[in-house]
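> the following comprises the amino acid sequence and a computationally predicted model.
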Amino acid sequence: MSDAMTTDLYEVTMAMSYLREGMIGPATFSLFVRELPPDRGFLVAAGLELALDYLADLLVGPEDVDVFASALHQPRRDLQPLLGLEFTGEVRAVPEGRIVLAGEPLLEVTAPLPQAQLAETYVLNQLSHQTAIASKAARCVLAAAGHPVVDFSLRRTHGPQAGFQAARLGALTGFAGTSNVAAAAILGIPAVGTMAHSFVEAFPTEEQAFRAFARSHPGPVTFLVDTYDTEEGVRVAARVLRDLDRGPGSAVRLDSGDLGTLAARARALLDAAGLPDVRITASGSLDEYAVDDLVRCGAPIDTYAVGTRVGVSADAPYLDSAYKLVEYDGRPVMKLSSAKVTAPGPKQVFRRPGCADVIALADEQPPEEGRPLLETVMWDGRRTAARATLDECRERLAADLAELPSAARRIRAPVAPRATVSEPLSALVSRVRRRIGEEKSAPTAPRTGSGQTAFGSHRSVPK
């Protein structure tokens, strides 16, 4: 089986139906987030690279057909038309690391209808999940106000792959390192870590634990000081660090309790011990809200280690995202369901100063000072450029954050900018609405021949 199997069953049934009906004309699907989650002033586009890997390798093989047939309880011959299906289309997308707003396409796929349909599940999964995590991570970096942030999320993410993605997305948004050794090695980012409470508990005393740990680590060390009594743990750590002359680069870690108060006390104890270069790392259920509170109260914390709440985007674990057909065979289409209306036609987003974005038709000229966000990243089923590096993604994000209004960057009660719609796109929406109303009241047209349907015979609506 191949990655073609990573799909919802209804994608298979729709693709099969399209093939049987001869509906293989070019279709454009648009992937977007309807509304931002609560307490989000922006999103960070992410997940594109894995989506492109999937599309570039998409090929339905004999084993895939066997599994499809079994799942649908149909003879294999009925699913045979899917054999050999691969992605030969075009992808236009917002590059990873760029800021996006509600309603703006993160990605548009244009390909023969069965191909574009079968791609939905995997592509939507990757962009939705990774954009949610990247957006959470970016807010942690903002909250830390220049202090390093590191990723400690692997143990509680929803599987090892999600843990790898959390580490990568943290690095993309500006994290200083990750506890995930595999991710650090593959991505070329610093691996960071300290010790667990179990390590301290395994020794008769804290001091024995700290000295044993230091013997195994000849460089700077970080001691976890809150296994028993935090202040006493800091005193013991200070004594060991001073005895071993390990001050510069070393740290103590606080993992529980009133971190602000404990950090202030730890700083005073370390300074009194003549160890002003020993840093303080904080962890323990931290996310951007807790980090923001600690920074605002002036807690003397040097590094913030964020884990579970960020790795699963605990306060907003999903996005209200969609992958919707907007054009088939030159014919703009739209959905009119209550609260889920979609705009027809392939689109472009033009960014203007201050993120005063305009959602427009793909072939429109940019407005004054407008720059297009969507770029062609795949053509004829192949990537058009090399994979983006983490440095490139970080640079994009830094530039977009600098342009984002300060109210949107707030951690609490942010105000997200709202994109406007261009006049040509508004006009197209009106024309398609009118056409749908006329078609609903018209008699059903008879089929005109093999492989032809009334759906495919409509004249295209001019743009």
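Looks like it came in fine. Numbers count the residues shown, from 1 in each chain.
> going by C-alpha atoms from here, please, whenever you check contacts or count neighbours.
OK.
> quick one: the residue lying closest to Ala202 once chain neighbours are set aside and Ser216, what's the gap?
Spatial nearest neighbour of Ala202, excluding adjacent residues (C-alpha to C-alpha, 6 or more residues apart in numbering): Ala209 at 7.7 Å. Noted for Ala209: a distance of 11 Å to Ser216, by C-alpha to C-alpha, to the nearest Å.
> thought Val236 was touching Gln208?
No - using C-alpha atoms under 8 Å as the test, Val236 is too far from Gln208 to be in contact (9.8 Å).
> more neighbours, the two?
Val236 (19 against 15; other C-alpha atoms under 10 Å).
> now do the SS call for the more buried one.
helix (DSSP: H, G, I helix; E, B strand; the rest coil).
> for Lys340, grab the count of nearby residues.
Residues within reach of Lys340, counting by other C-alpha under 10 Å, total 10.
> quick one: it is in a helix?
No - counting by three-state DSSP, Lys340 is located in no helix; its state is coil.
> so Phe223: helix, strand or coil?
Following three-state DSSP, we place Phe223 in the strand state.
> please report the distance of the residue nearest to it when sequence neighbours are not counted from Val225.
With sequence-adjacent residues excluded and distances taken as C-alpha to C-alpha, 6+ apart, Phe223 is closest to Val252, at 4.8 Å. Noted for Val252: a distance of 6 Å to Val225, by C-alpha to C-alpha.
> and if you look at Gly311?
Here Gly311 is placed at a distance of 24 Å from Val225 (C-alpha to C-alpha).
> same check on Arg235?
Counting by C-alpha to C-alpha - Arg235 and Val225 are separated by 9 Å.
> these two - which one has more neighbours?
Set Arg235 next to Val225 and count neighbours by other C-alpha under 10 Å: Val225 wins out with 27 against 17.
> neighbours around the nearest residue to Val109 once chain neighbours are set aside, how many?
Once flanking residues are discounted, Val109 sits nearest to Val91: 4.7 Å by C-alpha to C-alpha, 6+ apart. Residues within reach of Val91, counting by other C-alpha under 10 Å, total 25.
> which SS class is Val91?
strand.
> separation between it and Ala51?
Separation of Val91 from Ala51 (C-alpha to C-alpha) stands at 10 Å.
> adding another structure so you can compare the two:
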Amino acid sequence: MPTALSTDLYQLTMMAGYYAAGIHDHASFELYVRDLPRHRSYLVAAGLEQALDFLETLAFTQGEIEYLRKLPILSQVPRAFFDDYLPSFRFTGEVCAPPEGTPLFEHQPLLRVTAPILEAQLVETALLAIVGFQTSIASKAARIVEVSAGRPVIEFGGRRAHGTEAAALAARAAYLGGCAGTSNTEAGLRFGIPVSGTMAHSWVMTFEDELEAFRVFARLYGDRSVFLIDTYDTVAAARRVAGSELRPSAVRLDSGNIVELSRKVREILDAGGRHDTGIFVSGDLDEHKIAAFLSQRAPLNGFGVGTALSTSRDAPALGAIYKLVEVHRHGERVPTMKLSPGKLSYPGRKQAWRIFERTGGEDLEYGQRACAVRDVLALADEPGPSGGVPLLDQVMADGKRTGERPALSDLRERCLREVAQLPADVRGLGENARYPVVVSRRLQALADSLTESLDGA
């Protein structure tokens, strides 16, 4: 869990500066991306529950306060900041956000924080890290799951993640993004994710005979066994399994020409009456390799994806930002925006709306199967477009959650359902698909007006 010091120094110097200046007004910040990462045509919101956990428990320990007191840069800060304010510090603000699993696009808030500015400023770094990381992984997982066309994808990336905490959170985000399970047992315990595993080459190599390695394994794990058959000779191992009494649930291929080997293995297993034994594949997979296998009709039943998933290898940094959009001055809400070249932001607290077209058939949430056709980015206090579904809900008030913690399995189902509602080209692997996000007239007018006044200033 992040702490009060899971932040950049300048957040603390600004926080102390606000305190010294007597500035305790409320402000609103929004966390979003200006541009989608390369290779991504949508994002999947993730990490909100961990963000809310952080905010609900945020406090300074005495040791942390004494550390800050001794920093030379804070030596001129009033003593009351350390003696009175920090010991009683708690997050007391409001958070609005889309549910985890919601597909999002550029400029749409992943979350909005409204709080006294000292509080809202302090939490920027941790919120960007929490939400940015899990959103990156969930977005990658959704792409992999989409091309796998209903075949289960298991997250295998714990050993390649950037630390053990990142491994557990990557497994959570991958499951939320549609994966069927994880090999990470810590994530299974913490988050209730189904865990899955096979065997390593070291297991097979420990025995003098490959078939004996499989037999010993099967005596313990029965028809749940998955045999790794590429340690020596994949085809020969498949023949030995098919000619034995063993009936594993699947065999795993981790190397070689997957398309060619899977066809040979399938033929051997079927000839030996092992029609129910699946072929599971791993070995530095990503969505492009899986799509290539399936386009060649490789008879594959599931995939284990590691490094490419747990690090979001092709887009490892989300590039999320946390920008001030509104401040309270003298009892008035004042929208703010940034005009730096290439870093334009839209002012004011915002809501995102999704417009659907009905396509027939049953859908759990909307009564009929629906296809998302465009989104509208609008000010939070303006009426939404006709038929639009608002994406952001209030999830925290006065520093406390406003509802029950959702089950991760329910968030996963939401993700699968809502990604399926996106246009096919947006869900695919093409580089040029763009989902339309329209800025409302009122928001655009506010941005134009502020731009003119700021340019004049």
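Perfect, I can see it now. Note that the structure is predicted; figures quoted are calculated from it, not measured.
> what is in contact with Ala209 and Ser216 of structure 1 at once?
Residues touching both Ala209 of structure 1 and Ser216 (C-alpha atoms under 8 Å, 6 or more residues apart in numbering): there are none.
> ok, those two, which is more surrounded?
Comparing Ala209 of structure 1 with Ser216 by neighbour count (other C-alpha under 10 Å), the higher total belongs to Ala209, at 17 against 9.
> how about the more buried one, what's its match in structure 2?
Alignment of Ala209 of structure 1 against structure 2 is given by TM-score structural alignment, with Ala213 as its counterpart.
> wasn't that match part of a helix?
Yes - the assignment for Ala213 of structure 2 (three-state DSSP) places it in a helix.
> correct me, but it touches His201?
No - judged on C-alpha under 8 Å, Ala213 of structure 2 makes no contact with His201 at a distance of 10.4 Å.
> flag every buried residue along stretch 259-276 of structure 2.
By neighbour count with 16 or more other C-alpha atoms under 10 Å, stretch 259-276 of structure 2 contains the buried residues 259, 261-262, 264-269, 272, 274.
> how about the strands in the stretch 51-200 of structure 1?
90-93, 99-100, 105-112, 149-151, 177-178 (DSSP state E, counting those that start in this stretch).
> with respect to burial, which of those strands scores highest?
strand 149-151 (a mean of 29; mean count of other C-alpha atoms under 10 Å).
> pull up the aligned stretch in structure 2 for it.
Using TM-score structural alignment, the residues of structure 2 aligned to strand 149-151 of structure 1 are 153-155.
> the matching stretch against structure 1, how far on average?
Taken over the aligned residues, the distance from stretch 153-155 of structure 2 to structure 1 averages 1.0 Å (mean C-alpha distance after the TM-score superposition for structure 1).
> who's in contact with that stretch?
144-145, 171, 174-175, 179-184, 196, 302-306, 309-310.
> cool, stretch 10-27 of structure 1 as well?
Outside stretch 10-27 of structure 1, the residues that reach it (C-alpha under 8 Å, 6+ apart) are 68, 79, 81-82, 109-118, 120-121, 325-330, 451-453, 456.
> at 6 Å instead, please
Here stretch 10-27 of structure 1 makes contact (C-alpha atoms under 6 Å, 6 or more residues apart in numbering) with 110-114, 118, 327-329, 451.
> what about those residues, which are in helices?
Using DSSP state H, the members of these that fall within helices are 113-114, 118.
> show the contacting residues for the counterpart of Leu443 of structure 2 in structure 1.
Alignment note (TM-score structural alignment): Leu443 of structure 2 maps to Leu425 of structure 1. With contact taken as C-alpha under 6 Å, 6+ apart, Leu425 of structure 1 is in contact with 360-361.
> where does Leu425 of structure 1 fall, secondary structure wise?
Leu425 of structure 1 belongs to helix 423-441 when assigned by DSSP states H and E.
> what does the longest helix along structure 1 contact?
Using DSSP H, we find that the single longest helix of structure 1 is helix 120-144. Contact with helix 120-144 of structure 1 is made by 7, 43-47, 51, 169-170, 173, 288, 291-292, 313, as judged by C-alpha under 6 Å, 6+ apart.
> quick check: the farthest pair among those?
Thr7 and Asp292 (39.4 Å; C-alpha to C-alpha).
> looking at those two, which is more packed in?
Neighbours around Thr7 of structure 1 and Asp292, counted as other C-alpha under 10 Å, are more numerous at Asp292. The numbers are 21 against 16.
> could you find the counterpart of Gly430 of structure 2 in structure 1?
By TM-score structural alignment, Gly430 of structure 2 lines up with Arg412.
> sorry, wrong one. I was asking about Pro87 of structure 2.
Aligned counterpart of Pro87 of structure 2 in structure 1: Leu83 (TM-score structural alignment).
> what does Val195 of structure 2 give?
Under the alignment by TM-score structural alignment, Val195 of structure 2 pairs with Ala191 in structure 1.
> wait, what's in contact with Val310 of structure 1?
Asp287.
> off-centre distance for the strand or helix carrying it?
Here Val310 of structure 1 sits within helix 308-311, counting by DSSP H and E. Computed by C-alpha atoms, centre = their mean, to the nearest Å, the chain-centroid distance of helix 308-311 of structure 1 equals 13 Å.
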